[in-house]
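**Q** compute the structure for the input listed below.
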Amino acid sequence: MKPPAISFGTKAETLSALKDVVQSARMLALEYFTVKEWREEKEARLGLIFEKFGKTKFIVRSSRKTEDTSRESNAGVFESLLDIHSPDLGSAIDKVIVSYDDPAEEDQVLIQPMLRNVVRSGVCFSHDPTTRTPYRIISIAEGDDTTVVTGGGSAQTYQIAAESTNLPPNEVSAVLVLLNELSDIFNKKPLDIEFACTREGDHEFLWLLQVRPLIIKQNLQTPAEQSKKLSLLHSKISEGMKPHPDLLGKTNAFGVMPDWNPAEIIGLRPKPLALTLYRELITDGIWAYQRDNYGYRNLRSFPVMVNFYGLPYIDVRVSFNSFIPKCLKKTLGIKLVDYYVDQLISEPHLHDKVEFDIILSCYTLDIEKRLKTLASSNFSEDELGDIKSNLRLITNSIIDPILPIWQKDVEKIKLLGERHSKLMESNLQPIEKLYWVIENTKRYGTLPFSGLARVGFIAVQFLRSLVERGFLSDDDQANFMLGIKTISSEIQSERHTLSKKAFLNKFGHLRPGTYDICSPRYDTDVGRYFSWDTDDIGNNRRVSFSLKDDIASKLDEELVGHGLKTNSLELLKFIETGITLRELAKFEFSRCLSDALELIAAIGKKMNLTREDMSFSDIAMFRELYFSVSDPEEAIKTSIQDGKLAYRDTSRICLPPLITNADQVWCFEWPKLKPNFITSKVVEGRVLAPSDKNIENSIVCIPGADPGYDWLFSHAIKGLITAWGGANSHMAIRAGELGVPAVIGAGEELYDKWSTSKFLRIDCSAQRVEIIE
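**A** Next comes the predicted model:
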């Protein structure tokens, strides 16, 4: 039987109307009255309340006419008071009315007895307010305070498609039943509800505490439209999980942060141009070519990044295959890949730390400790020996102080700038010039960068192992990093030593969001990024570091014992060089990429197309224009139109950061990710975005750890939070160098809570972030 339709009134009126209608949850008894009635007959009203409920504890709730309307909710704006003793009820009612500021006579106050024996509580949306899609979002926390959920506390959050047949745990499914019932009652309108669960003996009961309209712009996606898209996506992911004849490993996973971490570099929902540029420059083929060159398995035909309706994900099995030494026996390679994938599935919080905590991709001084986890997972001594010797072979070719394998990559990077300048100064037509800029960037930019990025990672791994083995203290490591001259440290120092013109000539191509055509370059909006009136160079100090002779001797002995072809002095030089070269290579190819984006913007401008328009185009279309005879304007506008249509799906799909089962397309729990805390400091400050003015002495929140945001450190910020980024990311390294407390890789859920707060406390030593306001 269809429940009767009910229209929204005030909070009290709506709950009163639902009291005898709702079947799937209990509801508290209630009493309400207008401000006018309270002012005219206080004692009578109190008498009615005590007669109805007895002398108990109460909750006094606001129920103003301007609350919970179809236009605005005003949720949390007015006072509601809990645990009010009977003698204090009258004054509590007065306080609630005072919070109305200028109360109208018809505004109301709602009185209910306090709910007891609450074991968990939470909130639930019938639609995702960000994507305007019919995802049921249920957040639930242990305890009796729903503000733990709404205020950013620790809660479990589930995202469930409207027509999903895959259900969450029982205690959450009961909330879903209630939500569906209320959806029928309110004629499928978007809803926001609050609920609680109580325990009486061995039984639990669900209580409806609040229901209000969820204020969402129109153009909602229908459940049928959503289901059609998700069914196709489920099939795609299911196929991707199956064994592949040319890949090691029986199963798979997809993540936004392992390996080439697209969430950090291009974001979770990149526009088509950024997505296709990243594919073209790195993830379709360049990445695998260079891994093969460095002694790992040949994956040259496999893209490492796929996309699900435009959401970029790393194919974890492909990535893990590429870290298997090419000379390792196939049977052992299969066993290793399966172990790696299983480890990631069982510990999903490591998805941005796979090379530090799961993968063995190089030989370091703490190799024995790292191999112990394999020994406890049924790897034999012979197998461990094979893994060790193969990793040593690869590592020696990289750390070789005489003729390292990466020297060829350095030579290519050195050629990039001159070749690029000639192209940009040529008289080639814009589309032809764009084609050759991209080709030049791949061959002399991202290809060597892919190799030098590997060198930089191995350098950091060695540095960590020196700390692990006791050759360096944590302070030694920090001082060593401070002594390295990098592009980032040059930006900080040369802003004060170079003229403005010279500085921008060198660094002006950088931009936050390296692949984002809509993000202004330093040289086009310099006032946004730098203040030229200050002399403060912050914490950008250089520190001289060297090993003591006795420690160097012991390290030399250990290196010989491990069969590593280097000594202590050469190893430290390699670590410094590796970290520097990674940044240098990124800096050089980003200049070419930045100019390519400007070429695309200029092509669009001639057709009266904005940067925003061009962000929806596809780089493959520009390549095709070079190869064929077509009308450029028609092709570009068609590509933009197609891109905008496709991006509608991109903006509507919600997936977890790590997909380990195709059924997560329909229903998943947002994982509790473990952020990377940088430094051991404690800091408090107001929360701002990079676009805000006067960010000095504030905690700044940015989506990714992109090097284009390095300018933030020139503004004496108190702290930094990023949604995505690993312990080895650019901003993590820079924050460590400068001693800036940072939370790198918070994940989408925590980042949304923290970045929308007003005031935070970051305790890096305790690895805790607290919302103060």
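**Q** CA atoms for contacts and neighbours, from now on please.
**A** Fine.
**Q** buried ones in the longest helix seen in the chain?
**A** The single longest helix within the chain, with elements called by DSSP state H, is helix 568-605. By neighbour count, and taking 16 or more other CA atoms under 10 Å as the criterion, the buried residues in helix 568-605 are 568, 571-572, 574-604.
**Q** after that helix comes which helix or strand?
**A** Beyond helix 568-605 on the C-terminal side, the first helix or strand identified by DSSP states H and E is helix 611-614.
**Q** what is that following helix packed up against?
**A** Here helix 611-614 touches helix 568-605, going by 3 or more CA pairs under 8 Å, 6 or more residues apart in numbering; DSSP states H and E.
**Q** list the helices and strands the helix it packs on packs on?
**A** Taking 3+ CA pairs under 8 Å, 6+ apart as contact, the helices and strands that helix 568-605 lies on are helix 407-425, helix 430-441, helix 447-468, helix 487-497, helix 549-561, helix 611-614.
**Q** determine which stretch of the ones you listed is the most buried.
**A** Each of the helices and strands packed on helix 568-605 was given a mean neighbour count from mean count of other CA atoms under 10 Å, and the largest, a mean of 23, is that of helix 447-468.
**Q** can you tell me the closest non-neighbouring residue to Pro129?
**A** Distance criterion CA to CA, 6 or more residues apart in numbering; nearest residue to Pro129, sequence neighbours excluded, is Ile216 at 5.8 Å.
**Q** and the strands in the stretch 201-350 of the chain?
**A** Listed in chain order, the strands found in the stretch 201-350 of the chain under DSSP state E, counting those that start in this stretch are 203-213, 254-255, 305-308, 311-315.
**Q** and those as JSON lines, adding distance to Glu239?
**A** Formatted as JSON lines, the entries for the strands of the stretch 201-350 of the chain read as follows, by distance: least, CA to CA, whole Å:
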{"stretch": "strand 203-213", "distance to Glu239": "39"}
{"stretch": "strand 254-255", "distance to Glu239": "12"}
{"stretch": "strand 305-308", "distance to Glu239": "13"}
{"stretch": "strand 311-315", "distance to Glu239": "12"}
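**Q** so which of the ones you listed is the most surrounded?
**A** Neighbour counts (mean count of other CA under 10 Å) averaged over each of the strands of the stretch 201-350 of the chain peak at strand 254-255, with a mean of 26.
**Q** now the second one, please; I'll put the structures next to each other:
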Amino acid sequence: MQLFLLGAGRPANGNKPSALKSIARNTKAMDWQLHGFETVINSNDIHFLGGYHVDEVKDCYPNLNISIIPDWENKSVLQTLLNAPFNHSSVFVTYSDTVFRKSTIDKICNLEADVVFGVDFNWKDRFDSRSQKDIDSAEVLTLNGQEVEFTGLVKFSSRAALIISELKEHKINGNLIDLIWLLRDNGLKVVHYDVGNNWAEFNSQDDIAHFILGTKAETLARLEPVVRKSHIGRQISFSTREWLDNKQSIIELICKEFEGQKLVVRSSSKGEDNWFSSNAGGFESLLNVNVNSDDIIEAVETVIESYGTKRAGDDQVLVQEFLSDVKLSGVIFTCGLESGSPYYRFNFDDKTSSTESVTAGIQADLRTVLVSKIKSGGLFTVAPELKPVLEAVQELEQLLNYDKLDIEFAIDESNIVHIFQIRPVTVNHVGLEVDVKDVEQYLKESVSRFKTQQHAVSSIYGDRTLFANMPDWNPAEIIGTRPKPFAFSLYRQLITNDIWAQQRAEFGYRDVRPYPLLVSFSGQPYVDARASLNSFIPKALSENCAERIAKAYISILASNPHYHDKIEFEVAFTIWTPDFVDEASKRLIPYGVTQQDIEELEVALKLITSNALVRLSDDIKSINKITCASLNDLQKNIVPLDKAYNLLYDCKRYGTLAFAHAARAGFVATTFLKSLVSTNVFTDVRRLEFLKSFDTVAGIFEKDKYKFYCGELSLENVVSKYGHLRPGTYEITTNAYWENPQKYIVSNIDGNEPSEEIEFILTEEELKGISGLLLELGTNISPVDFIRYLKEATQAREFVKFEFTKNLSKALDMCVLFGMAAGISRDDLSFLEFSDLEQLKLNTVSLETVKSLIKRRKQEYSITCSIELPSLIKSEFDFYSFERFASQPNFVTIGKAEGTLKILDNETADALKGVIVMIPQADPGYDWLFGHEIGGLITKYGGANSHMAIRAAEIGLPAAIGVGEKLYEKITMMKRVELDCANQTIREVE
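**A** Model (predicted):
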């Protein structure tokens, strides 16, 4: 008997041939198919009929008989079969994107007929929540007056195979069903076989998961007798229909089986076992149930009621023994939820004895550990207590031959791993699948690069370095943790290659050039913490003093990785404040810094701080040239690509250095304001009153929108002034405000007149306190001038950014125009780099070469998205295993907000009033949010001095800026949130 696998055509989804679709890390669709036929067909009689990416199939299966179908792009499945190398024996034929259980193949093999074809009578409900799109694409025929789905599995007798082999392509059209009817009309015996639920199509992750796992109850029952590295407790499961028909006998069975124990009564619904239906955890499960009729009935019926009236009675209820002596419990995902990447993600509770603290979200102090499957041994260093769980989970993956699982577990006091639930992770990862070997290679290269940096270098102190994504210039906030190549390269070109260091040197710190601030690990941006910390050391310090302080800073950060986004508050001293000596002594002396070093550092920081109070206007004056340069440039009759290049050149020449200075001044102002509160010169209420006493650019924007609302300004005027703003300042794929003024401007006008600035007058006590501060600092400026500096520095940071981003945004617009002329989409442009613009401008690279680069970088970006890295990297082992630490959010205002939580995507303007909005980045391009009367704001990234922090303080909006990855992920699971800034808490409310 021969087997022909029909795999010539393009896959229904994704870019890989259907036969190579990954089912588990080391298992592909073809492996499953070959396994199903191994008892009935010899391996040398199996033929793959290929076309699309057939070379990839050859590489993966070098010993397989492979026939390349000529002109496969224009041939049907039937025509592919007619090109098969028949040898006049009987034949099995199947599509390359389906799989069948061995028992089904054996039964079809034993049926006596010339043609036996597999169909599914229960096709619409084979797996729960089958999409309408999938149903519409099914190959349907009518048998005995009933519609059925054709599975693509057919057995032909040798007689039928001979007839097929003699057919000519041009003499028959249609599909396999047409061929079957043709053979029937020629007198051959044709029968169908109902395969039921014993097959699956690889185009649906839901279908695959149900085929492999079934419901939770079925999966646990299947695994219970064979697991060796974990314990699956005794269980009784029954359908809702069985409960209605045989309630009393089920109760008696439960009481007999679990006499004298406590119970867990869990849901085991088909609808719960897929992620597309959003029912994960959506049905009831009750713990600690007594073994008596009344309690059992109440618990079971509570679970059944949670299924709703739509269910037909096939959903199950699972009864298990309740585990009480819990040492540790949690949930593990055996792949990355976002991309299906090869990681284990543990979320667990080792503080309480609860088995539901993770799933119910009732414990705040949960731990999250990620482990690469490439080198999972790193877990034993990060969280050795999880070693038995990892071993148990790996055994489950092997037994199921499936590695996209959601497993609920616990470890008891005897260190036995208990498995409570196993569900499939069926998030659609089509288009995100990458070769694990590519991920492994990327990580190896990153580790190698990291190791080469761990030695002393000239002009920078420290024998090692650390890398993090938020210590300085906040790349995770500004461009994201996985920026597209264009945004990443622009940020480096305009700021982090040299401007950042030039500003520090001009301000009075050490000149660390030519060291760049940002490096890339697997396409993700990381700050070189050693370079950053060195750049904050005053150049006036002696060499020995500077070296001791630099090494202390690095050691403090290494010992306190959660400081990675607060290095200027918890690690380095970058300006002088009245409490400097006490804080510096407490922080630095334990790390080898002497009291004399601290005295020397104080003198140097006082000089830098005093100069900062009088140099702002000179530092930012170049921004006044950028508008003229831009306008003159745009008046020239030059092509968009050259315009873009020139705009970016002027942006760096006149804009980003001025912005770096303004940002530094803004930090000085923020630090002094906090110091005034900590030294009781101001109360926090007075600090907020001061911030409301003047407008920044964002406040002026609100007033201009109101003028438009009142008819005092035209929309053209408003767009002309603010149209260059865009969420994601460096990201070319995001629209600028001018491209969608209805969303970003018009729909953000609530009709309420913006509040006027509050006049801020210093009290006598405040004047006295500020005078004392300035006297101690050793500066001659007056308290009034000092307050004026705090105001102007806060305003300048926003104003200069507003100005330099005009050039940046216009340059992105010009790139879009260039792309339109060159046939490059906006998304494809995001995979260019700044250097590509240079080479295109100089005509040293062809457009076709650039297009091939884009294609390659897209593939590389898929790998970047599949790699998980920590916020801070301090050893090579962190590339493979790490724990996510919770960041302390920056709470803004002392207000409280309560509302429905919305993670911002494309919500309409009228959907945001009163809600707590979550966004990943504290980017000024999200200013339009403030026109929607949102109740509060939460961002994943961002610091105390970020734009959104300042804007929220200015308008009195409760906000938590920079909550960090771990807390952000937890908050996304909440529905309604209380954001209490005064008490610095974020909690879910009913």
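**Q** how much space between the residue nearest to Pro129 of the first structure and Arg370 of the first structure?
**A** Summarising the geometry, the distance separating Ile216 of the first structure from Arg370 of the first structure, computed by CA to CA, to the nearest Å, is 50 Å.
**Q** map Gly513 of the first structure across to the second structure for me.
**A** If you follow Gly513 of the first structure across to the second structure using TM-score structural alignment, you land on Gly728.
**Q** Three-state assignment for that match, please.
**A** Following DSSP: H, G, I helix; E, B strand; the rest coil, we place Gly728 of the second structure in the coil state.
**Q** isn't it up against Ile479?
**A** Yes. Distance between Gly728 of the second structure and Ile479: 6.8 Å, which falls inside the contact criterion (CA atoms under 8 Å).
**Q** quick one, which of the strands of the stretch 201-350 of the first structure gets closest to Ala478 of the first structure.
**A** Shortest distance between Ala478 of the first structure and the strands of the stretch 201-350 of the first structure, using CA to CA, is found for strand 254-255: 30.8 Å.
**Q** where in the second structure does that closest one fall?
**A** Residue correspondence for strand 254-255 of the first structure in the second structure, counting by TM-score structural alignment: residues 467-468.
**Q** what's the answer for stretch 362-371 of the first structure, then?
**A** When stretch 362-371 of the first structure is aligned against the second structure using TM-score structural alignment, it corresponds to residues 575-584.
**Q** would you mark the buried spots in the matching stretch?
**A** Using 16+ other CA under 10 Å as the burial criterion, the residues of stretch 575-584 of the second structure that qualify are Ile575, Trp576, Thr577, Pro578, Phe580, Val581, Ala584.
**Q** helix or strand for Leu153 of the second structure, which one?
**A** Secondary structure here is read from DSSP H and E; on that basis Leu153 of the second structure sits in strand 146-156.
**Q** actually Leu15 of the first structure, not the one I wrote
**A** Using DSSP H and E, Leu15 of the first structure maps to helix 11-18.
**Q** quick one: distance of that helix to the chain centre.
**A** 39 Å (CA atoms, centre = their mean, to the nearest Å).
**Q** okay, Gln839 of the second structure and Glu833 of the second structure: tell me how far apart.
**A** Using CA to CA, one obtains 10 Å as the distance from Gln839 of the second structure to Glu833 of the second structure.
**Q** more neighbours, those two?
**A** Under the neighbour definition other CA atoms under 10 Å, Gln839 of the second structure and Glu833 were set side by side, and Glu833 has more, 20 against 13.
**Q** to which residue of the first structure is the more buried one aligned?
**A** In the first structure, Glu833 of the second structure lines up with Asp618, judged by TM-score structural alignment.
**Q** was I right to think its match contacts Pro272?
**A** Yes. Judged on CA under 8 Å, Asp618 of the first structure makes contact with Pro272 at a distance of 5.9 Å.
**Q** what do these two both touch?
**A** Shared contacts of Asp618 of the first structure and Pro272, defined by CA atoms under 8 Å, 6 or more residues apart in numbering, are found at Gly643.
**Q** need the helices for the stretch 801-950 of the second structure, in chain order.
**A** Per DSSP state H, counting those that start in this stretch, the stretch 801-950 of the second structure has helices spanning 826-829, 834-842, 847-865, 947-955. These are given in chain order.
**Q** quick one: the aligned residue in the second structure for Pro270 of the first structure and Trp473 of the second structure, what's the gap?
**A** With TM-score structural alignment as the criterion, the equivalent of Pro270 of the first structure in the second structure is Pro483. As for Pro483 of the second structure, its distance to Trp473 of the second structure is 15 Å (criterion: CA to CA).
**Q** neighbour-wise, which of the two wins?
**A** Each of Pro483 of the second structure and Trp473 has its neighbours counted (other CA under 10 Å); Pro483 has more, 23 against 20.
**Q** where along the stretch 201-350 of the first structure do the helices fall?
**A** 223-241, 262-265, 272-278, 286-293, 316-321, 330-346.
**Q** tabulate the ones you listed in CSV, adding columns for mean neighbour count and distance to Ile699 of the first structure.
**A** Supplementary listing: the helices of the stretch 201-350 of the first structure in CSV, determined by neighbours: other CA atoms under 10 Å; distance: least, CA to CA, whole Å:
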stretch, mean neighbour count, distance to Ile699 of the first structure
helix 223-241, 15, 38
helix 262-265, 25, 19
helix 272-278, 23, 28
helix 286-293, 22, 35
helix 316-321, 25, 33
helix 330-346, 18, 31
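**Q** now those in JSON lines, with distance to Glu72 of the first structure?
**A** What follows is those, written out as JSON lines (distance: least, CA to CA, whole Å):
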{"stretch": "helix 223-241", "distance to Glu72 of the first structure": "25"}
{"stretch": "helix 262-265", "distance to Glu72 of the first structure": "33"}
{"stretch": "helix 272-278", "distance to Glu72 of the first structure": "34"}
{"stretch": "helix 286-293", "distance to Glu72 of the first structure": "49"}
{"stretch": "helix 316-321", "distance to Glu72 of the first structure": "44"}
{"stretch": "helix 330-346", "distance to Glu72 of the first structure": "42"}
